[in-house]
Structure formats: structure tokens, C-alpha cells
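In: okay, here's the prediction I keep looking at, along with the sequence it came from:
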Amino acid sequence: MSNPPSLSSFQSDKPLLDHLTIDLIFAILNHTFLNPIFAWLIPLTYRAQTFQYHHPPLYLSAAYAAFVTVLWIAKQVNRRLAYGTKREFDWMEEVVVITGGASGLGLLIAEVYGMRGVTVAVLDVREPEGGEARNVDFYKCDVGDRKQVEAVAKEIERDLGAPTVLINNAAIVNGKRVLELSAEEIETNFKTNLLSSFYTIKQFLPGMLKLNRGSIITISSVLSSIAPAQLSDYAASKAALKSLHSSLTAELADQPGIKTLLVTPGQLSTPLFYGVKTPSNFFAPVLEPVDVAKEIIAAIDGGLGGHISMPVYSRWIGVMEVLPASVQRFLRWASGADRAMAGFKGRKVLDQEGNKTW
């Protein structure tokens, strides 16, 4: 089997300084000082220089290396206990279904799997950007419409076989205050962002249970934990998705062959949030879809379940909920979260301007 294609061609051309973020610092630390192999090199180097075991540099560095090793082992044990064993993933036997896969993150994942020779079905109301990719079948479908999903599900099973990987990625953003939202916009938001996941799971999970293998990936958002101004409907739907994932994972606890994966990314540089500026590129960098796609694809390929949360700040955002209300209010003001949507334009304006962005 040939090596998987590189994702480097999808990388953005951001200015060099924009890559200097707290996430980069944490990544360097994880591969060096917080890596057991690297940590043990330090005491071994001292020992090679004939330092005695009672010398402070040697035993202190050895203690540090042992501490890092214990943390690494604890992390592996926690993952095993929380998410179980890996499932087997064979590219040639998998059928991947991606909702909202005509652009952005969904399209990127679809194209990568298509280039690998994996059978991929994309469900979207929009035509794929650049036309259909190799090994990617497009099904025009409003995933917020239950009857359309049911009809398309039958087509996919007839054309491609029973899906084994479901990526619920479809989403829309209105970017309006509560009183500015029409009833139709609210309903469409919840149908697309939330109910579509119920519809697809109900259609494709039975087939996974019969095969005793499958992966269900839920694309939520860091906004499921903190809801800024002008994102009430979007944040509410993403919070509900997180609850759906949690309950579904519990229901599938006795099905080790079926993995559930929750993804809660921060802001992505996709058309969905076109015009929104991050208050701090260092602490809250805008994610490139290729970076999120790499993590998702690696988890699927590895047969893993779990939770992908990036950038770094998104892993700790839940701590805000246990802080005093006054502290929470200050942090929201200091972070600029409730002012971030001031420049929001969205996909419609992007299309009118004739631009394209991942």
C-alpha cells in the first residue's frame, strides 16, 4: 500500500510571525522536555560523563525524567480506560460519509481520503468547490431535512456500501443578535447544525452495528463552552452536539468496535467565520483547516475515539465555568470574545466578493 498523500499542499501562506503562538511553544515542549525519551537523555549524558549517582545534577535530572515518564504512562492508561482499544481501520474496506463536505474542513478531509483511494460520500446543498475530487461521490442533500437524509442514505448504501465512518461536519452561522434572528433562521440553524447529526446517526449507525466496526466523528466547537454575543443560536447548537456525543458514547460503551470522536476547535480560517478577527493570535490563533484535518484523520486512521480540542486554550476553557461570575465577566471582556463578531461577514459576503478561502 502506498504512503498517504501529503497535506502540505493545503498549507496557508500566513506571515512567519503568525506561526509564533502559545500552541507552537507547547508543541516544542511536548517533543522535548515533556518527552520521556528526551528527558532520560539528560541523566544518561551526565552518567556518561562519569557523574556519580549521588551528584545533584544526575539524581535531579533522573527524578525529573522519572516524573515525565509517569505522566506519559498515566496519559496512555487514561486513554485506554476512557476510550478502550483501537479498532482496525482498512482504507480499502471503509466508506466515509461527510456532511458539509463541499468546502472548508469537510472538503479537505474528503479530498485527502479520496486521494488515498478510500470511498467517500459528501452530503451538501452546495456543489463541491473545484468539482468532485477523485473517489469522492457528491450527493446533493439538505442534511437538515430528515426525508432527504433518509433518501440519500439508501442511495449511498446501494452505490457504495454500508458507511463505516460518519463525520458530522455540516454547519451554518447567522452571526446575529437574538432579536435580529428570524424564526426561520433559528430553525434552519438547529436543523443544519444539530438535527442533521441525529438524522445521519440514525441512518448509518445500524449498519455499523451489523459490521461491528465504525467511527462517528462529531464536529462541535469551543463555542459550545463559551457563547459570545451574536452567536446564541450557533453556540447553543454546538453545545447540544457535545451532549449528543456524550450520550451516544455512553450508549455505545458495550460496542468496542465503534468509536466516537468529539472535535471542539477554535476559530478556523474557513468561509464560515469570514471577517471575524481573533483578539490575540498568540493566545487564540486562528486554526488552519489542514491542521485540524491532520488530527482528525490521524485519529480515524488509528481507530481511536476520544476528544480533539485545539488550539491550547480550548482545552482549558471549561475551567471558566467554576470561576466566580465576576471573574468570568472580566475574562470575557479581557479576551474580547463578545466583540469578536463585530467584523463578521460570513459565507454569503465571501461568495459575493468572489474570494476563496479554506
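Out: Cool, got the structure.

In: from now on I want contacts and neighbour counts done on CA atoms only, so please keep to that.
Out: Noted.

In: show me where the stretch 251-358 of the chain has helices.
Out: Assigned by DSSP state H, counting those that start in this stretch, the helices in the stretch 251-358 of the chain fall at 289-301, 325-335, 346-353.

In: biggest helix in this structure by residues?
Out: In the chain, with assignment by DSSP state H, the single longest helix is helix 56-83.

In: and the next element down the chain from it?
Out: strand 95-99 (DSSP states H and E).

In: and here is the other one:
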Amino acid sequence: MASPREGFNIDIIGRFVRKSLLNQHLTLPIAAAATFLSFDSSGNYLAKAAHVFASLGINPSAVSPALTQKVGRLALILGATGLLLSFNEWLTKWFANNWTATKRGEWDWDREIVVVTGGSQGLGAGIVHGLLARNPRTTIVVVDFVPLTWEPPTGSNIYYYCADLSDSADIKNVCEKIRTEVGHPTVLVNNAGIARGRTIMEGTYADVEMTFKVNLIAPFLLIKEFLPDMVKHNHGHIANVCSTSSFVAPPNIVDYSASKAGIRSMHDGLQLELVYRHKAPKVRLTNGVFNFIKTPLFTGSTGIPNFLVPLLRIETVSEAIVNTLYSGYGTTLILPGMMRYVSMLQGAPEWMLRYVRNGSAKYDIDFTARHIIDSKTGKLVER
């Protein structure tokens, strides 16, 4: 869920309701107590309850068996709803992790090797800093086309490799270097991505090809490079940064949206391959499906009230990813929480889904490409 960093929003209300009214650990005992009091034939316990209410400044005459029954029924409904939500969360967690538990000490962050693509700035840098805050001794490998925009802390195990993730040969070379010079990665965060911000008609061949190479093909190839050792030891975590545009594709970033939809399919298919083909159920997978994040890559407004769909801060998203990695379990992260309901519309009637999609056409956003593409070579050029 979105955090207070994004200002007051519906996710905060949802979190409060879930921990109070829909918290079965609170409401079910209230339901049980109210039911007991409403059927107290002796009147002793009801009298005692009235005395307690009186001490709180509440009129004792208002405490009647009828009212107590109504309170009990309401608390029972709320408690049952909370119980169903908890059961759903429980099923979601264990299905996503193939019913295999993470044992204490199974993840040793002094020994794990984490690769973060696009970690030089933005969300990638936030993930690196979040990992270092949890354990400064963790070995982290940053793979990016641009140099680090931040200074690694003294004594930290930070490695930087320059690589053009649109070039498969470059990817293969840098992966070989990482394995030789650092070791076999146990965590891969596919964070690097680009958005050109042009319509299908206006975008060049290079725009379209670059978007798919960096956003979709590179994660595929990086997984191919690092997954075998994870499978061999039945230990690892692959986290992909996806987007809510994979559900609703706004104009001007259709190629970006399509590449992120490919990430969702890759995540779903890889889950099955790990269990049924490779017999490595404890290699965890996380798919981070995020709405717009406040970065220098775009300016403008979505036109949607911040209360409903807040513009996410880098710290909120990076914190969610790092917490998930440290949990030892994979999941699907959808931020902000309201976008869960948008994702559910994929099976809705076309008219309903189209109504939601039409709203994205009103976005007043200017996407700023992070890199320049050389018109002659089609290669990335550092801005």
C-alpha cells in the first residue's frame, strides 16, 4: 500500500480499517462477548457491563440485550470478513511460494550476492540504499549504462559494471565478469527500464526495438544467465519491476506497456517452470506492479485525485521491494493498493474495461527519455 509519504490517501484508510474493524482478532472476541451478554438470563454479567459503561460516562440504560445482540451481529460480520481476508492472504502467500517455508538462517545477507540493474539512480539506487541500510555487508552488483550518481559507502561491497542492456552480447559479457569476479548472484532485481514517450506512429524503429530490448529481452537473458545456479542450490530470488500500465496501456507509452505485460507473463510462466520443470520450488519470484513513480523521467499530472491513486515516492517502492526480499518469500506487489481493483477488471466486460482505459487518455504527462539513441547506430548514448 502507499505510505504517508504520498500524503493522505485511500490506502491509509484501508490499512486502518483492516487493522481495526476488519481485524478478526479484535472483532470476533467482541462478537463472542456481546452474544454471551445478550443471552445472560441472570442479568449479573449484563449488570456488570452496564456498570463498566457507566464508569466510562455511557448511559447504562442504553445497554440492552437487543442492542448487545446488534453489536454482536455486526462484530461477527466484520470478524468473519477479516477472517476471509486473512485466509485469502494466507493462500496467496503459500501458492506463490509453492507451499515451501523459508527456514531461519536460510538467507544470510552477509553472503548473498544481489544484482540490481539500473541501480545508478532512481528506483534502482533506492533499492541499493535500502539493502545497505538493512545490512551494510551485503554484496551488491549494480549493472547500468550510466555511471553511479551516488558514492558507495566506505567499506561497502559495491561493484559497478557498465553495460548496454539493449545489446545481448554486452549482457553475456557482463554476466561472465560478475560470475568470475564477484560470484554467482543469488538475488536478481530486474529494475532497468526505459520509456520513449511516443505514439506507435510517431516512434522510430529504434524507439520500439530499444524499449523491448531493455524492458523485456534483457530480463529474460539475465534470468537465463543467473537462474541455473539458483536452481542448482534451490535458493534465490528474482524480482521484476513491472507496471500497472501492463493492465491499462495509456497513449504514448504503448510499447512500454506491452513490454511490461510481457514481464507479467514471464513471471507467471517462470513460476510454473521452476516447480514442474526444474524442481526448484524455493527459488522465489516477486513481481512489482507499480503505478507512476515520482522520478525525473516524467512531469505533469495523471489527472486522478492523489487521494485515490497517489503518485508514488521512490522510497515507498524501494522499501516495499527490500522488505519483500528480506521476508524470504516471493509475492506480487501492487502499489498503490487501489490498482488491485483495476487489475481485476481484466475479466470484466469490454465496455467497462474501456471506460477505465479511456481515463488514461487524459493523462497530462510528458515522458522524458533517460537515454538518447544514436540515429545512425541505434545504440544508446549517455545523456
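Out: Arrived safely. These numbers come from a predicted model, not from an experiment.

In: hmm, back to that, name the helices or strands packed onto the longest helix of structure 1?
Out: In this structure, helix 56-83 of structure 1 packs against helix 36-48, strand 306-310, with contacts taken as 3 or more CA pairs under 8 Å, 6 or more residues apart in numbering; DSSP states H and E.

In: that older thread, do you know which of the helices of the stretch 251-358 of structure 1 lies nearest residue 180 of structure 1?
Out: With CA to CA as the measure, helix 346-353 is the member of the helices of the stretch 251-358 of structure 1 nearest residue 180 of structure 1 (15.8 Å).

In: name the residues of that closest one that are buried.
Out: 346, 347, 350 (16 or more other CA atoms under 10 Å).

In: the second one against residue 272, yeah?
Out: Yes - with contact defined as CA atoms under 8 Å, residue 347 of structure 1 and residue 272 form a contacting pair (5.5 Å).

In: just name the most buried of the helices of the stretch 251-358 of structure 1.
Out: Stretch with highest mean neighbour count among these: helix 289-301 (a mean of 18; mean count of other CA atoms under 10 Å).

In: that one packs against which elements?
Out: helix 104-116, strand 306-310.

In: superposed on structure 2, what's the mean shift for it?
Out: When structure 2 is overlaid, helix 289-301 of structure 1 sits 1.4 Å from its aligned residues on average, using mean CA distance after the TM-score superposition for structure 1.

In: onto which residues of structure 2 does that helix map?
Out: Helix 289-301 of structure 1 corresponds to residues 314-326 in structure 2, going by TM-score structural alignment.

In: ok, the residue nearest in space to the middle of structure 2 to residue 273 of structure 2 distance?
Out: Centroid-nearest residue in structure 2: residue 333, 2.6 Å away (criterion: CA atoms, centre = their mean). Distance from residue 333 of structure 2 to residue 273 of structure 2, counting by CA to CA, to the nearest Å: 21 Å.

In: got it, and residue 127 of structure 2?
Out: Residue 127 of structure 2 is 27 Å from residue 273 of structure 2, by CA to CA.

In: then residue 289 of structure 2?
Out: Distance of residue 289 of structure 2 to residue 273 of structure 2, given as CA to CA: 21 Å.

In: what does residue 95 of structure 2 give?
Out: Taking CA to CA, one finds residue 95 of structure 2 at 14 Å from residue 273 of structure 2.

In: residue 245 of structure 2 too?
Out: Plainly put, residue 245 of structure 2 is 26 Å away from residue 273 of structure 2 if you go by CA to CA.

In: of those two, which one has the most company?
Out: Using other CA atoms under 10 Å as the criterion, residue 245 of structure 2 and residue 273 rank with residue 245 on top: 23 against 13.

In: just give me the match in structure 1 for the more buried one.
Out: Match for residue 245 of structure 2 (TM-score structural alignment): residue 223.

In: now do residue 184 of structure 2
Out: Using TM-score structural alignment, residue 184 of structure 2 sits opposite residue 162 in structure 1.

In: packing partners of the lengthiest strand in structure 1?
Out: Assignment by DSSP state E gives strand 258-265 as the longest strand of structure 1. Packing partners of strand 258-265 of structure 1 (3+ CA pairs under 8 Å, 6+ apart): strand 214-219, helix 232-251, strand 306-310.

In: so residue 353 of structure 2 sits against residue 346, correct?
Out: Yes - under the criterion of CA under 8 Å, residue 353 of structure 2 makes contact with residue 346 at 7.1 Å.

In: burial measure for residue 324 of structure 1, as a count.
Out: 9.

In: what does it correspond to in structure 2?
Out: In structure 2, residue 324 of structure 1 lands on residue 349 (TM-score structural alignment).

In: how near is that match to residue 117 of structure 2?
Out: 38 Å.

In: ditto for residue 178 of structure 2
Out: Taken as CA to CA, the span from residue 178 of structure 2 to residue 117 of structure 2 is 13 Å.

In: equivalent analysis for residue 170 of structure 2, please.
Out: Applying CA to CA to residue 170 of structure 2 and residue 117 of structure 2 gives a distance of 13 Å.

In: which of those two has more residues huddled nearby?
Out: Between residue 170 of structure 2 and residue 117, residue 117 has the larger neighbour count (other CA under 10 Å), namely 25 against 14.
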